[in-house]
Each structure stands twice: as structure tokens, then as C-alpha cells.
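Chemist: A predicted structure for the sequence below; I have some questions about it.
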Amino acid sequence: MNSSSGSLASVVRQVRALLWTARVELSGAFRYRASFVSDIVVYTVILTLFMMSGSGHSLSEKYGVADYRSLLFAGYIAWTFANSALVSSVNNTSAELSRGTFYRKLNACCPLPLIQLGELLSTVLMNCIVAFAVAIIGGIAWDLRLYVSGVSVGAIAMCSLGMYGMGLLLNGATIKYKRVGSLLFLFQLGLLFVTDTIPSDSIVLSVTRLVPLTACNDLIRLSMIGADFVEPAVRLCASSLAWLALGYIVFRFLLFRAKKDGNLLHY
């Protein structure tokens, strides 16, 4: 009985720690509202380029509907969440390493993975605001509609976990090798063109099927047209959990190597 009570108390403490971390990150973001504005501007500019260039026509043929812009926009919104999840831990770790405060996070009373999950939660919540703002602009400019359903929300949530796992690989590289900003930018940009957010070549998709965002885009679009989406749903769950596990293992290994090599506090 005492053991069960102790385990329950431990779980409650960890949940509180996760929520506290998310609250702190959110309050910090709201104090520096320029980041919100810059994200909205950047995402709107990119969307404008795609709308003006007529990108996404092949989505009409693939999914059998005329409104390719809505399909493109659904994938684009999913990309913004995947992008945020990918960079959430990397940006925080890079900033703390440059300030020399990362050791505090390592020595915190809360486990590091729990702190990072709190950061992910705050990042996803902040991106909801950004995505809503972009959707309003898209609706006014091109009559786009933000597709929201239980399926799309669940798909984006699972995709965010998987992309966060991919981000842990870069996070580990940040700790071990320090500056990886250029590599991170290439990842962010590449996701647009290889995950069928913008229609991708079938040969490319045969490889990137293992990326959570690819399955997420397919799942959301199939649900939009009322088609069966079991296969991409299974693929999304499997790939997200696999990337999350792989990312965590590699991150812990690179963190261990950085400690062993004595370069953890150097930037």
C-alpha cells in the first residue's frame, strides 16, 4: 500500500513538474511577443509564395478532389507544428549552452526528459496561436479553411512527438558538437519538399514514408475527403514512437559522451 502511494505521489510530482515547465516557457514566450510576430510573418510569407505559384495541383489527382489548395494548406499547417516540435529542444539547449546555464537543467530536481517534454508542450501550444493567425490570414487572402477534427488534432499530436524525437538527434549533436544551426535549417526546409507537404516525387516519398510528417499529411488529407486512413494512421504511430525512442537513446549517448569528453560546458 505504501509502495503504491509512493508511486502515485511520484507520478503526481512529475506531472506537476511538466506543467510547471510548460507554464514557465509559455510565460517567457508571451513576454517576448516578437517571436510570435516573426513566426506569423515567416509562415505567412512562405504560404503566400506557394499560393501565388499555384503549388499543389497534383494533390487534386492524388486525392480525387478539385480543391487542392485546402489539401495543401492542411499539410502546411501540419508542417508548422512538426517544424516547431523539431526545433523546440534544440533552440533551448543551444541558448542555454551559449549562456553557460545548461548544467542547471542537468542538475535540476526534475528529470531532463520531463523538462524537455514540458518545453515541447509549451511549443505546441504557442504554435496553435501562430497557426490560428496564419489560418485567419489565409482565409482572408485565399478563402482557405483550417481543417480541425479529432483525427487531425490526434495526427498532429502524434506527429509532434515523432518530430520531437527527430529533434532529439539534433539536440544531442548540439550538446556534443555545439553549433548545428545550419543543419537544423536544412532539416526544416527539407521537410517542406520531401514529406508531401508540397507535392513530392513518388521515389522521394518511398524513402520519407518513415518520417512522421509524411504519414501525418496523408492521414489528415484522407480524413478530409472521407477516405479510409487506417494505413497512414498505423504508419504515423509506428514511425513516431520509433523516432521518439531512437532520438532519446542517441541523445542520452551523446550527452554521456559530452560529459566524458569534458566539453559539456564549452560552446
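Modeler: The structure has been received and is ready for your questions.
Chemist: C-alpha only now, for contacts and for neighbours.
Modeler: Noted.
Chemist: all helices of the stretch 151-267 of the chain, in order?
Modeler: Assigned by DSSP state H, counting those that start in this stretch, the helices in the stretch 151-267 of the chain fall at 181-194, 202-208, 212-224, 230-261.
Chemist: packing partners of the second one?
Modeler: Yep, that's helix 202-208 we're talking about. On a contact count with 3 or more CA pairs under 8 Å, 6 or more residues apart in numbering; DSSP states H and E, helix 202-208 meets helix 181-194.
Chemist: quick one: the helix it packs on to helix 212-224, angle?
Modeler: Helix 181-194 runs at 30 degrees relative to helix 212-224, counting by axes from the mean of the first three to the mean of the last three CA atoms, to 10 degrees.
Chemist: so which bits of helix 181-194 are buried?
Modeler: Neighbour-count burial for helix 181-194 flags 184, 187-188, 191-192, 194 (criterion: 16 or more other CA atoms under 10 Å).
Chemist: now the two most distant members of those residues.
Modeler: L184 and V194 (15.3 Å; CA to CA).
Chemist: comparison target, given below:
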Amino acid sequence: MFPEALRFSIRMPINDAIQDLVVNYGSIFKSISGVILQTLLAVEWLFRGLPWWIIIPAFMILAWRSSRTISFSIVVGILLFVVGMLGLWDLTMQTLSLMVIASIASMIIGIPIGILIAKSRLVRSVTLPVLDVMQTMPSFVYLIPAMMLFGLGKVPAILATIVYAVPPLIRLTDLGIRQVDKEVVEAAMAFGGSPAQILLGVQLPLAGPTIMAGLNQTIMMALSMVVVASMIGARGLGEQVLNGIQTLDVGKGLEGGIGIVIIAIVLDRITQGFGKFRTDETNHG
């Protein structure tokens, strides 16, 4: 056995630090939670309030815009219709609302950090190990501090989802910018482009396909957190699966699982289509 005298536990210092945050800054966390919750409820109200015969065609149009193929648009419409037939429509809209908020927040956080990493070698050397930890840490671990700081419900579920899902977007934004041809950047500098103009007009457009691939991975990882987040009150399709597990209702769990798979297929193919479209546009440009 390992010597007892050499053992050291980080449990108590971390617990004390979290407790201090709750006691001293609880009002701040409550305010942040209120803003996030109101935003989520507004998006959820929109998704759940719109009739299915508007949402399905909207997704079909989005699918056509991403793929330029009628067949894919029809398949998307059929898959979403199946979700409704299984009685999962409302739960699916709740899941989509959570994913939209988590994905937008991941973009707001991930793309700027990815740009910063690409521009600074020092920041990159510090950030990459942190991303490694975020990606390898079991997703259940994120739920514990989120619950302690924000309580049960949708807000800690969103925050835990963001922490789990944002690393791929940061990494691929960094990779996309660093892969931009240096000669193109030098040519833009020769024409008098400022760093901001080069970033916005040259590097980000050329890195667009890689960034879209990062967004695709972020959405898929956010969706993989649906069942886990349901354990702290996130609701949606994950709750259906969780209830099936708790009651040993195989059919109920399978229905929820089918709904999650359908949403994953639809969002994956649509984001991949937009990424491919950006790649073709860049190559022709």
C-alpha cells in the first residue's frame, strides 16, 4: 500500500473554496442564474409555442440551405414528424432550447478564446492543458460545483454542458486560424490591412470550415450531456430516458433514446452541410 504519511487530499480545500463562494458571492451567482434562466425560458417559450407545422418546414428549409438537396430536406421533415408521432415533441423542444443556449454561449466563449490561443503562444501553452482536463474529466464531476453554486434546474445543466462542450470549438478555431496560408496573410499586410481587418476579412473566413467542424462537435457533445443533465432537473428528452431507467421501462427509455438520436442526426448533418458549403465556397473563392 501507498504510505499514509505521503497521502494528500484536495477534497477539503476545494470544498471550502466552493463553500466560501456560495456564502460570500451567493447573490452574484443568483443574479447570473436569473439572467440565464430568463433567456432559456424565452427561447423555450418560442420553440414550444410555435406549432409543429411551422418548425418542421423551418428545419427542412435549413436542411436544404445546408445541403442544397431536396431528398435530405424531406428526410429531415420525416424524422421530425416521427418525433411528434412518438409523443416526444414537447420534450424535444425543451432539449433544443437548452442546446441552442449552450451552443450560442459556447460560440461566444470558444471562438474568441480560440483566436487568442492562435495569436499567443504563451496563452496557448497555458490553455491547452486546461482544455485537456475539461475534455477528459467525467461529465458528472461538472454537475457537483454547478449544483452547489446555482442549485438544481436548467441553469447548472446549461453551465455544465458549456464546460463539457466548448473545448472542441476552441481547439478547432485555433487550428483553423493557424492553418491559414501565411502568404495570404502577408499579402493582406502588404496591402495595408490592420490586424483586425486581416483577422475578420482573411483569417476567419478561410478558417470558417474548420470552425464549423468545431461547432458541429460542440453541438454533438452538448447533446451527449442531455441525459446526464436531466439528473439535476434539465428535463427534455434526457428526462424521458432517465425515467425509463428508474422504472425499468425499456420502451419509454427507448423512445427517449430514439428522439435524441433523431435530433443528433438532424443537427449533425445540417452543421456538416454548412461546413462543407463553406469549404466549397472558400476553394472556389
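Modeler: Done, it's in. In this text the structure is predicted, and so the values were computed from the model without any measurement.
Chemist: and the TM-score between these chains?
Modeler: TM-score of the superposed chains, computed with TM-score structural alignment, normalised by the length of structure 1, equals 0.39; 179 aligned residues with a CA RMSD of 6.1 Å.
Chemist: picking up where we left off before, which of the buried residues of helix 181-194 of structure 1 sits closest to L255 of structure 1?
Modeler: L184 (18.4 Å).
Chemist: isn't that closest one up against L169?
Modeler: No. Applying CA atoms under 8 Å, one finds L184 of structure 1 not in contact with L169, separated by 10.6 Å.
Chemist: so who does the residue most central in space within structure 1 touch?
Modeler: Centroid-nearest residue in structure 1: A85, 2.3 Å away (criterion: CA atoms, centre = their mean). Contacts for A85 of structure 1 were tallied using CA atoms under 8 Å, 6 or more residues apart in numbering; they are 120, 123-124, 160-161, 163-164, 167.
Chemist: save the residues you listed as a markdown table, and put in distance to K62 of structure 1 too.
Modeler: Converted to a markdown table, these look like this (distance: CA to CA, whole Å):
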| residue | distance to K62 of structure 1 |
| --- | --- |
| L120 | 33 |
| T123 | 32 |
| V124 | 30 |
| S160 | 25 |
| L161 | 27 |
| M163 | 25 |
| Y164 | 29 |
| G167 | 30 |
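Chemist: of all the residues you listed, which two lie farthest apart?
Modeler: Greatest spatial distance among those (CA to CA): V124 and G167, at 13.9 Å.
Chemist: does anything pack onto the strand or helix carrying R269 of structure 2? Which helices or strands?
Modeler: R269 of structure 2 is part of helix 250-284 when elements are defined by DSSP states H and E. Counting contacts by 3+ CA pairs under 8 Å, 6+ apart, helix 250-284 of structure 2 is packed against helix 52-67, helix 70-85, helix 204-224, helix 237-247.
Chemist: one more time with 10 Å
Modeler: helix 52-67, helix 70-85, helix 89-119, helix 204-224, helix 226-230, helix 237-247 (3 or more CA pairs under 10 Å, 6 or more residues apart in numbering; DSSP states H and E).
Chemist: quick one: the last one to helix 204-224, angle?
Modeler: Spelled out, it's helix 237-247 of structure 2. Relative orientation of helix 237-247 of structure 2 and helix 204-224, computed by the same axes, to 10 degrees: 20 degrees.
Chemist: same deal with the longest one?
Modeler: Compare the direction of helix 89-119 of structure 2 with that of helix 204-224 by the same axes, to 10 degrees and you get 140 degrees.
Chemist: ok, back up a step: ok, for the residue nearest to the centre of structure 1, nearest residue in space, not its chain neighbours?
Modeler: Using CA to CA, 6 or more residues apart in numbering and skipping residues adjacent in sequence, the residue nearest A85 of structure 1 is Y164, 4.9 Å away.
Chemist: any idea how many residues pack against the closest residue to I220 of structure 1 other than its chain neighbours?
Modeler: In space, and not counting its chain neighbours, I220 of structure 1 is closest to S152: 5.5 Å by CA to CA, 6+ apart. By the criterion of other CA atoms under 10 Å, S152 of structure 1 has 20 neighbours.
Chemist: next: Y164 of structure 1.
Modeler: 30.
Chemist: residues touching it, list them.
Modeler: Going by CA atoms under 10 Å, 6 or more residues apart in numbering, Y164 of structure 1 touches 82-90, 116-117, 120, 158, 170-171, 240, 243-244, 247-248.
Chemist: who's in contact with F81 of structure 2?
Modeler: Contacts of F81 of structure 2 by CA under 10 Å, 6+ apart are 52-53, 56, 75, 89.
Chemist: again, but for T123 of structure 1
Modeler: Residues in contact with T123 of structure 1, defined by CA under 10 Å, 6+ apart, are 22, 25-26, 29, 81, 84-85, 87-89, 117.
Chemist: and these, which of them are in strands?
Modeler: Among the contacts of T123 of structure 1, DSSP state E puts none in strands.
Chemist: which among the residues you listed gets closest to I137 of structure 1?
Modeler: F81 (17.4 Å).
Chemist: does that closest one touch M163 like I think?
Modeler: Yes. The pair F81 of structure 1 and M163 qualifies as a contact (CA atoms under 10 Å) at a distance of 9.0 Å.
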